[in-house]
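In: fold the following, please.
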Amino acid sequence: MRPLFLALCLGSSLLLSAPLFSAPALQEGIHYDLITPAVAKTTDKPEIVEVFNFKCPHCAALAPHTAEWAEKNKARFQFRSLPVFWGKQTDLPLRAFFAAEFLGKGEAMKQAIFNAHFNHSADIENKEELVFMAEALGLDGKTFQNQLFAFAVSAKLSQAKALQESYRVSFTPTLVVNGTYQILPSRHAKGENGVDHARLFEIIETLAQK
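Out: The predicted structure follows:
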């Protein structure tokens, strides 16, 4: 009986020390899609680009999670926000974001525009509304207005459009990792009650190290 008892104890010990869950290897088409040809990164760090639309409710829901993750991991990864617009939408919200970004308030303006549109039904394609938001964030209204149509902001818009095409983005939100991997949260990190954010960032971090 003693050898059997020792074997059972050893087996129990091994079970307790083994991981309870072993994540499967990531698979193309299930956890991500490939971008072909790949787009060159703009940094030596692993780069994650969040492509979003200011009138997209799924983008608004995801934004606080990506902002929190990016802040916690800023030493490890380069995170960038890339707004896009569709159809009859105008480029004014994008201009407002890029103008605020140049003035040091990009992330705050991003959240403010989402909040204004989805929680207060504000017209985010109205210049006066956008100036009001900028002033609420502590920016000088006149400086912000001048920045809206500055050459640097227009150049950012052109770059955003070019990257949208290069990344082959047709849905938002889309996360792009190292210019090579495209992740659609609602498809590649789908959980029981929507997007599984823990799984999403696990996929991002795994791909970023490739």
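In: can we go C-alpha only for contacts and neighbour counts from here?
Out: Fine.
In: and Leu14, how far from Cys59?
Out: Computed as Cα to Cα, to the nearest Å, the Leu14 to Cys59 distance reads 44 Å.
In: ok, now Leu163?
Out: From Leu163 across to Cys59, the span is 18 Å (Cα to Cα).
In: pull the contacting residues for the residue nearest the centre of the chain.
Out: The chain has Glu50 as the residue nearest its centroid, 3.0 Å off, counting by Cα atoms, centre = their mean. Residues near Glu50 by Cα atoms under 8 Å, 6 or more residues apart in numbering: 79-82, 173-176.
In: from these, which two are the most distant?
Out: Phe79 and Pro173 (14.5 Å; Cα to Cα).
In: those two - which one has more neighbours?
Out: Set Phe79 next to Pro173 and count neighbours by other Cα atoms under 10 Å: Pro173 wins out with 25 against 21.
In: that one: what's it in contact with?
Out: Here Pro173 is in contact with 50-53, 56, 58-59, 62, 184-185 (Cα under 8 Å, 6+ apart).
In: and the contacts of Glu50 as a markdown table, adding secondary structure and distance to Ala152?
Out: Formatted as a markdown table, the contacts of Glu50 follow (DSSP: H, G, I helix; E, B strand; the rest coil; distance: Cα to Cα, whole Å):
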| residue | secondary structure | distance to Ala152 |
| --- | --- | --- |
| Phe79 | strand | 20 |
| Arg80 | strand | 17 |
| Ser81 | strand | 16 |
| Leu82 | strand | 15 |
| Pro173 | coil | 25 |
| Thr174 | strand | 25 |
| Leu175 | strand | 25 |
| Val176 | strand | 24 |
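In: mind listing what's buried in the helix or strand containing Glu68?
Out: Glu68 belongs to helix 57-72 when elements are defined using DSSP states H and E. Neighbour counts over helix 57-72 (16 or more other Cα atoms under 10 Å) mark 57-60, 62-63, 66-67, 70 as buried.
In: now swap in stretch 31-44 and tell me
Out: The neighbour-count check on stretch 31-44 (16+ other Cα under 10 Å) flags 31-35, 39, 41 as buried.
In: quick one: what helix or strand has Phe132 in it?
Out: helix 127-136.
In: same question for Leu200.
Out: Here Leu200 is assigned to helix 197-208, by DSSP H and E.
In: hmm, who's touching that helix?
Out: 26, 31, 46-48, 65, 177-178, 181, 185, 188-189.
In: sequence B follows; please return its structure for comparison with A:
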Amino acid sequence: MLSPKIIRILAAAALTATAFFSPASHAQGAQQYVPINPPLPSDTPGKVEVLEFFAYTCPHCAAIEPLVEDWVKTAPPDVVLKQIPIAFNAGMKPLQQLYYTLLALDRPDLHAKVFTAIHGEHKRLFDKKAMGEWIATQGVDRAKFDSVFDSFSVQTQVQRATQLADAYRIEGTPSFAVGGKFMTSPVMAGNSYEGALKEVDRLIPMARN
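Out: The predicted model follows:
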């Protein structure tokens, strides 16, 4: 079990690592995206994948989450959104596991609540014990949570998330990859959450080609 001091250190490191940053330095002029060259393959054949790279410790990811929820409701039928949790250091891996555990438990509704718990209620959900105690208050069986959290399936998805972050060279969150061909972010879109999603909309037709 991690000591309170270690948890504070890991939390501080996670918050520092998830600053509002993206590969904007690679953009030219007023261009609000960067091309991915060579393009990366999709895990969903026949669909335009929009990957949102996020971290639960990132306040900007928390702020943009309601906008992402609204955006996906009106996305074109050939577009699929996949949210990819990022770990910039070893202390953030449990947060990746938490996301995929929520999906495995069929409780995606708790995704946004994790942001609220961390950023709005200042709960220290940085290890399995704290997460399990919190999720039990959300009507999830604690024993089932513990089992799924450490399952092979969740570990495999965490590994895939890390592979994607490496492949896309993710330097900060939130960042959006469109169709394996383009990358954008709020920073690149004029420091605007709304602007980033508008840029995603603009890139989708380009990604189809």
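In: kindly provide the TM-score of these chains.
Out: The TM-score (TM-score structural alignment, normalised by the length of structure 2) is 0.77; 179 aligned residues with a Cα RMSD of 2.0 Å.
In: on that earlier part again, can you state the direction angle for the helix holding Leu200 of structure 1 and helix 57-72?
Out: Orientation note: helix 197-208 of structure 1 sits at an angle of 60 degrees relative to helix 57-72 (axes from the mean of the first three to the mean of the last three Cα atoms, to 10 degrees).
In: distance from helix 197-208 of structure 1 to the middle of the chain?
Out: Taking Cα atoms, centre = their mean, to the nearest Å, one finds helix 197-208 of structure 1 lying 11 Å from the centre of the chain it belongs to.
In: now swap in stretch 93-113 of structure 2 and tell me
Out: Put simply, stretch 93-113 of structure 2 sits 11 Å off its chain's centre (Cα atoms, centre = their mean).
In: quick check: end-to-end length of that stretch?
Out: This stretch, stretch 93-113 of structure 2, spans 19 Å end to end (Cα to Cα).
In: ok, residues contacting it?
Out: Contacts with stretch 93-113 of structure 2, where a contact means Cα under 8 Å, 6+ apart, come from 55-56, 62, 65-66, 85-87, 126-128, 131, 145, 148-150, 154-155, 157-158.
In: sorry, back to before: now do the buried residues in the helix holding Leu200 of structure 1.
Out: Result for helix 197-208 of structure 1 [16+ other Cα under 10 Å]: buried residues 197, 199-201, 203-205, 207-208.
In: possible to save the residues you listed as TSV with distance to Leu139 of structure 1?
Out: Putting the buried residues of helix 197-208 of structure 1 into TSV (distance: Cα to Cα, whole Å) gives the following:
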residue	distance to Leu139 of structure 1
His197	32
Arg199	37
Leu200	34
Phe201	33
Ile203	37
Ile204	33
Glu205	34
Leu207	37
Ala208	35
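In: where do the helices sit along structure 1?
Out: 2-17, 57-72, 92-102, 106-120, 127-136, 141-148, 151-166, 185-188, 197-208 (DSSP state H).
In: for the shortest one, name the packing helices and strands.
Out: Translated: helix 185-188 of structure 1. strand 194-195 (3 or more Cα pairs under 8 Å, 6 or more residues apart in numbering; DSSP states H and E).
In: on that earlier part again, the helix holding Glu68 of structure 1 vs structure 2, mean deviation?
Out: The superposed helix 57-72 of structure 1 is, by mean Cα distance after the TM-score superposition for structure 1, a mean 1.3 Å from where its aligned residues fall in structure 2.
In: now the contacts of stretch 93-113 of structure 2: which count as buried?
Out: Buried among the contacts of stretch 93-113 of structure 2 by 16+ other Cα under 10 Å: 55-56, 62, 65, 85-87, 126-128, 131, 145, 148-149, 154-155, 157-158.
In: report the buried residues of the helix holding Phe132 of structure 1.
Out: 127, 130-131, 133-134.
In: next one: stretch 163-171 of structure 1
Out: By 16+ other Cα under 10 Å, the buried positions in stretch 163-171 of structure 1 come out as 163-164, 167, 169.
In: what's the span of it from first residue to last?
Out: One end of stretch 163-171 of structure 1 to the other measures 14 Å (Cα to Cα).
In: residues in contact with that stretch?
Out: 35, 38-39, 51, 84, 176, 179, 182, 184.
In: go on, stretch 30-48 of structure 1?
Out: Contacts to stretch 30-48 of structure 1, defined as Cα under 8 Å, 6+ apart, come from residues 26, 28, 76-80, 166-168, 175-184, 188-189, 203-204, 208-209.
In: what do you get for stretch 140-148 of structure 2?
Out: For stretch 140-148 of structure 2, the surrounding residues in contact (Cα under 8 Å, 6+ apart) are 101, 104-105, 128, 132-133, 135-136, 154.
In: so which bits of it are buried?
Out: Buried positions in stretch 140-148 of structure 2, judged by neighbour count with 16+ other Cα under 10 Å: 140, 142, 145, 148.
In: and it, how far from the chain's centre?
Out: Averaged C-alpha coordinates place stretch 140-148 of structure 2 at 22 Å from its chain's average position (Cα atoms, centre = their mean).
In: against structure 1, where does that stretch fall?
Out: Alignment of stretch 140-148 of structure 2 against structure 1: residues 139-147, by TM-score structural alignment.
In: got it, and stretch 66-73 of structure 2?
Out: On the basis of TM-score structural alignment, stretch 66-73 of structure 2 is assigned to residues 64-71 in structure 1.
In: ok, residues contacting that stretch?
Out: Residues contacting stretch 64-71 of structure 1 (Cα under 8 Å, 6+ apart): 77, 79, 107, 111, 197.
In: between those, which is nearest Leu4 of structure 1?
Out: His197 (44.8 Å).
In: circling back to that earlier point, filter the contacts of stretch 30-48 of structure 1 to the buried ones?
Out: Using 16+ other Cα under 10 Å, the buried ones in those are 77-80, 167, 175-184, 188-189, 203-204, 208.
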